[in-house]
Structures are given as structure tokens and as C-alpha cells.
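**Q** only geometry, no sequence info:
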């Protein structure tokens, strides 16, 4: 199957591309700027403007839509851009579009999540057969939050917030399986093997880094904080991934202490 991957240069895209190739698929990768890769056909396209989308979807049988812009031009890229992609895919006769979203977009009151939920709705309302996978947060994202929260010395955060980090490689494998299975016309969820409180994640992180920074508890106020403490970022569905937060940290730091 010839598969178009948007957002192919991102973390998840880098995990998806080799798995698609290993599965015997022909891969066309899209990013905003052209790239050189002898194993993948790279094309430049811009979701925010629509430039290059018609050529990108021409001749492909399925689209794996990973592209997102959480910081800037989010509505233009995630919502309007997804609409442009769906329209172009329909004109090209694409048989399956898989969209990657985030667990909690329907429960956590956060601006970026509202855009992701709106993009899901664009996909579901469109004419192209579809599937949606909501994944929990990657461990690299959680680690970045911890680094940011400890810039002033102690690790600052709400100890009762819960998360369920999932390995991006396992999400990539799940996506490849969904492509092979065909359109589900449903929203599925996929999370990591453990639900962790923030204070538990901090303890494991400090141990892996050989750090003794104290945790300074600060309660996140309002509806946003309540959603995070009540498990808005977690899922109860199975199956889940298998790689734990501790295994990620061991692979990252290798028992050598702080980096």
C-alpha cells in the first residue's frame, strides 16, 4: 500500500516511517520543507495554506495524519489544515485516513486540546473513510515538563496530577496495524502500561538522574487542575503499551546519573 505520512519529521513520524517500510508499504513523507532520503519519497506541503497537498495525496491509498502545531498557527494547521487534507484526499480517491489525537481532548479544558478535538470532528464528518487513535503523552514530553518545572531548583508541580506515558514506538506500531485493518469509523485510545501520579514520576526521575531536588507541591487551580487530577489524561482501555516510565529513564540515563 502507498501511504502518505504528514508530520513525518516529528518524533512519532520518525518512528512510523521505518515500521511502514518494514511492513512492505511504499511511503511518501510530507513536511513543510523538502528533505533528502533514499528510502522514502519526501514532498513539501503546507497544511496552513494548502500548498502542495494535491500533489502529496496524488496516487496514495492511505493517509496517516500526524502533523500538528501546538504552539503557533494551531487553528490554521490542525483544524483548517486537516479540512484541506481531507478534501484533497477525497478528490484523490484515498481509501483510508488515520488521524492521531490525544487522550483527554474531550475532557481536559485546554486550548490546544479543543483544536485537536475539532480536527477529529473534521475527519469524522468528512467523506474519506477514517480511523482516529488518541494516544497518551510520550515520556519525552513528561520529562520535558519535569525539566521545565525544576529550572528554579525544586521540582514544582501538583503531586496529585496523573499521567500515563506511552512509548512513541509502540504508538507507531499501533498505527501501522490500524492502517492494515482498514477504516474503523471509530475513535480508539492507546496508553502506557502505568498510571503515575506526578510525585511518583518525579521520584523515579530524580533517582534515574541521581538528583536530590525536592518536590515543591503547588496545586493547579480550576477546572483544568481538577481534570488533570481526576485522570483526564489517562485511559482505561486495553491493550496498552508495555514500556514503562522507569524503562524509558533507564534507557535515557543508563544508570550514569545526571545529564
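**A** It's in. Because the structure is a prediction, the values reported are computed rather than measured.
**Q** use CA for all of it now, contacts and neighbours both
**A** Fine.
**Q** I'd guess residue 81 is in a helix, am I close?
**A** Yes - according to DSSP: H, G, I helix; E, B strand; the rest coil, the state of residue 81 is that of a helix.
**Q** Please look at it and residue 47 and confirm they touch.
**A** Yes - counting by CA atoms under 8 Å, residue 81 sits close enough to residue 47 to count as a contact (4.4 Å).
**Q** and residue 24, what element?
**A** Using DSSP states H and E, residue 24 is not contained in any helix or strand.
**Q** now swap in residue 251 and tell me
**A** When elements are assigned from DSSP H and E, residue 251 belongs to helix 245-253.
**Q** Contacts made by that helix with the rest, please.
**A** 139, 165, 194, 201, 204, 205, 208, 209, 259 (CA atoms under 8 Å, 6 or more residues apart in numbering).
**Q** 7 Å instead, please
**A** Surrounding helix 245-253, the residues in contact under the criterion CA atoms under 7 Å, 6 or more residues apart in numbering are 139, 165, 204, 205, 208, 209.
**Q** Out of those residues, which end up buried?
**A** Of all the contacts of helix 245-253 considered here, the ones buried according to neighbour count by 16 or more other CA atoms under 10 Å are 139, 165, 205, 208, 209.
**Q** helix/strand/coil for the nearest residue to the first one once chain neighbours are set aside?
**A** Put plainly, it is residue 139. Excluding the flanking residues, the one nearest residue 139 by CA to CA, 6 or more residues apart in numbering is residue 165, at 5.1 Å. Taking three-state DSSP as the rule, one finds residue 165 in the coil state.
**Q** so who does residue 165 touch?
**A** Here residue 165 is in contact with 136, 137, 138, 139, 191, 192, 245 (criterion: CA under 7 Å, 6+ apart).
**Q** Second structure follows, compare the two:
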């Protein structure tokens, strides 16, 4: 039985990874800012981090924040993992972090570099956006009387449970370096995703396509965040919406 630490283990992805590893018979420790007994803010560090890593063989690093601090958090985690003799560090990243000049993507790419140079055995998996995030974005857009969509943009949402399955699989295997990207089953126009969302939620909104400017928008339009050659996901966006609606009824 392997002792595994999952950072961000109470989050959307980390919680599912934790469940799968425990079901597989592994001892799993959950590290997050508020989860006892390993409540640690990786951005600040502290003595609790060394205690959380004592005796751990593998770390699955899911903790992340679009508001900043990922590089500092990863640096502290890696230093503590070295001290603890961790053998394998698994990191979840995002497809396109090397092609889309978004601040959060740049931070994720920097963390990939830290992981690769850590001196630990390592594995990095990049995935496309989760269905959950796409729904959050569309929900925000739908609050306006007119739904404003970035013209020409596409997405390839993937089911978070499937990404959790893959991460759990990688965590119990040998370090594999950068593995193949994981994308959702379909590359979809943002328009089609928005209309599916409106239909599923029973909302009526006119949809307007707005051309944007800047390097980040151009990179998204060019599909820098997509992985059509790795469309290995099975769950579609409509299936996710149906399940979500059933769960809220």
C-alpha cells in the first residue's frame, strides 16, 4: 500500500482523485488550507507541510489558484518533498500553457518547469478545461440581458471525473515525465456550448459574437488551448448538463 498526498484534495478534481486512490487501497492524505489534520497554505508554508509529507511516497499536486501564488506554492512543496524523500510528484496542468499567453497559464507552465527540475521522479498531465469551468463562465455571461461571446472561439471541455481517473492511474505508476494530453471528446464552438447551456437551464438570451483583441484572444482563436489529436474523453457537455440538472432537481 502506497502513502499518497493529494494537494488541493478538497477541490473539484482533488476530491475525486482522493476517492479513487482510497478505493484502490492506498493511504491518502489530503492537504488543503482548511482540511485537518494537514491544513497548510502552500503559498505560506509552515511546519505542517513537513508533517504532511513524512512517510509519503507520491504527491499528486492539484492545488492551484488563478489569483496567483502557484509558483511559490510549488517551490515550497518541492523543497519539502525533497526533504521527505518523496519518490514521485504528479502534476496536473492545462493544455496550451505553452501557447496561450494568459497569466494563469504562464504560472502553470512555470510550475511544470519547477517539477521537471525538481530532482524528483515526476509526471505531468495536461488536460483541457473541465465542463464545470465552462458552465461557470457561461453562467456569468448569461446574467446579462444579451449573452456576449468571444467571436470565433472554441473549446474542448472534458469530464473532471475522467481526468481524476487518469491522475489516479498515473499516481500509482512509475514516473513517466510529460504524458500525452487529455482532451474532451469534442471540439465545440463557444456558440454551440452557450446554446446547449441556455437550453439546459431554460433561459432565453440573444447571443452576440464579439471580436476581441490581444495576443491571448488570438491564441484562443487559433486553438492553442485545444488538443483535437487527444480527444480521449468520453463524457459530452450535454451529458454533463443533464446530470447537473438532475442533481439540482
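**A** Now that the structure is in, tell me what you want to look at. Quick caveat: nothing in here was measured; it's all calculated off a predicted structure.
**Q** quick revisit: corresponding residue for the residue nearest to residue 139 of structure 1 in structure 2?
**A** When structure 2 is aligned by TM-score structural alignment, residue 165 of structure 1 is paired with residue 157.
**Q** re earlier: just the contacts of residue 165 of structure 1: which are in helices?
**A** Those of these mapping onto helices are 139, 245, per DSSP state H.
**Q** Which of the contacts of residue 165 of structure 1 sits closest to residue 21 of structure 1?
**A** Using CA to CA, residue 138 is the member of the contacts of residue 165 of structure 1 that sits closest to residue 21 of structure 1, with 22.9 Å.
**Q** Map that closest one across to structure 2 for me.
**A** Correspondence of residue 138 of structure 1 to structure 2, assessed by TM-score structural alignment: residue 130.
**Q** give me the number of residues near its match?
**A** Other residues near residue 130 of structure 2 number 21, with proximity taken as other CA atoms under 10 Å.
**Q** And residue 22 of structure 2, by the same measure?
**A** By the other CA under 10 Å criterion, the neighbourhood of residue 22 of structure 2 contains 15 residues.
**Q** Can you check which part of structure 1 whatever helix or strand it lives in sits on?
**A** Element membership of residue 22 of structure 2, judged by DSSP H and E, is helix 12-23. For helix 12-23 of structure 2, the aligned range in structure 1 is residues 11-22, judged by TM-score structural alignment.
**Q** roughly how far apart are residue 242 of structure 1 and residue 12 of structure 1?
**A** Taking CA to CA, to the nearest Å as the measure, residue 242 of structure 1 falls 17 Å from residue 12 of structure 1.
**Q** and what of residue 21 of structure 1?
**A** Distance of residue 21 of structure 1 to residue 12 of structure 1, computed by CA to CA: 15 Å.
**Q** In terms of secondary structure, what does the helix or strand where residue 145 of structure 1 lies contact?
**A** Per DSSP H and E, residue 145 of structure 1 falls inside helix 139-149. Taking 3 or more CA pairs under 7 Å, 6 or more residues apart in numbering; DSSP states H and E as contact, the helices and strands that helix 139-149 of structure 1 lies on are strand 155-157.
**Q** got a list of contacts for the strand it packs on?
**A** When contacts are taken as CA under 7 Å, 6+ apart, the neighbours of strand 155-157 of structure 1 outside the stretch itself are 146, 149, 150, 213, 214, 215, 216, 217, 218.
**Q** residues contacting whatever residue of structure 2 lines up with the second one?
**A** With TM-score structural alignment as the criterion, residue 149 of structure 1 lines up with residue 141 in structure 2. Contacts here follow CA under 7 Å, 6+ apart; on that basis residue 141 of structure 2 touches 147, 148.
**Q** redo that, cut-off 6 Å
**A** If a contact means CA atoms under 6 Å, 6 or more residues apart in numbering, then residue 141 of structure 2 has residue 147 as its contacts.
**Q** I'd like to know how far it sits from residue 148 of structure 2.
**A** Counting by CA to CA, the gap from residue 141 of structure 2 to residue 148 of structure 2 is 7 Å.
**Q** circling back: would you reformat the contacts of strand 155-157 of structure 1 as JSON lines and include distance to residue 119 of structure 1?
**A** Written out in JSON lines, the entries for these read as follows (distance: CA to CA, whole Å):
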{"residue": "146", "distance to residue 119 of structure 1": "29"}
{"residue": "149", "distance to residue 119 of structure 1": "30"}
{"residue": "150", "distance to residue 119 of structure 1": "33"}
{"residue": "213", "distance to residue 119 of structure 1": "40"}
{"residue": "214", "distance to residue 119 of structure 1": "40"}
{"residue": "215", "distance to residue 119 of structure 1": "37"}
{"residue": "216", "distance to residue 119 of structure 1": "37"}
{"residue": "217", "distance to residue 119 of structure 1": "35"}
{"residue": "218", "distance to residue 119 of structure 1": "33"}
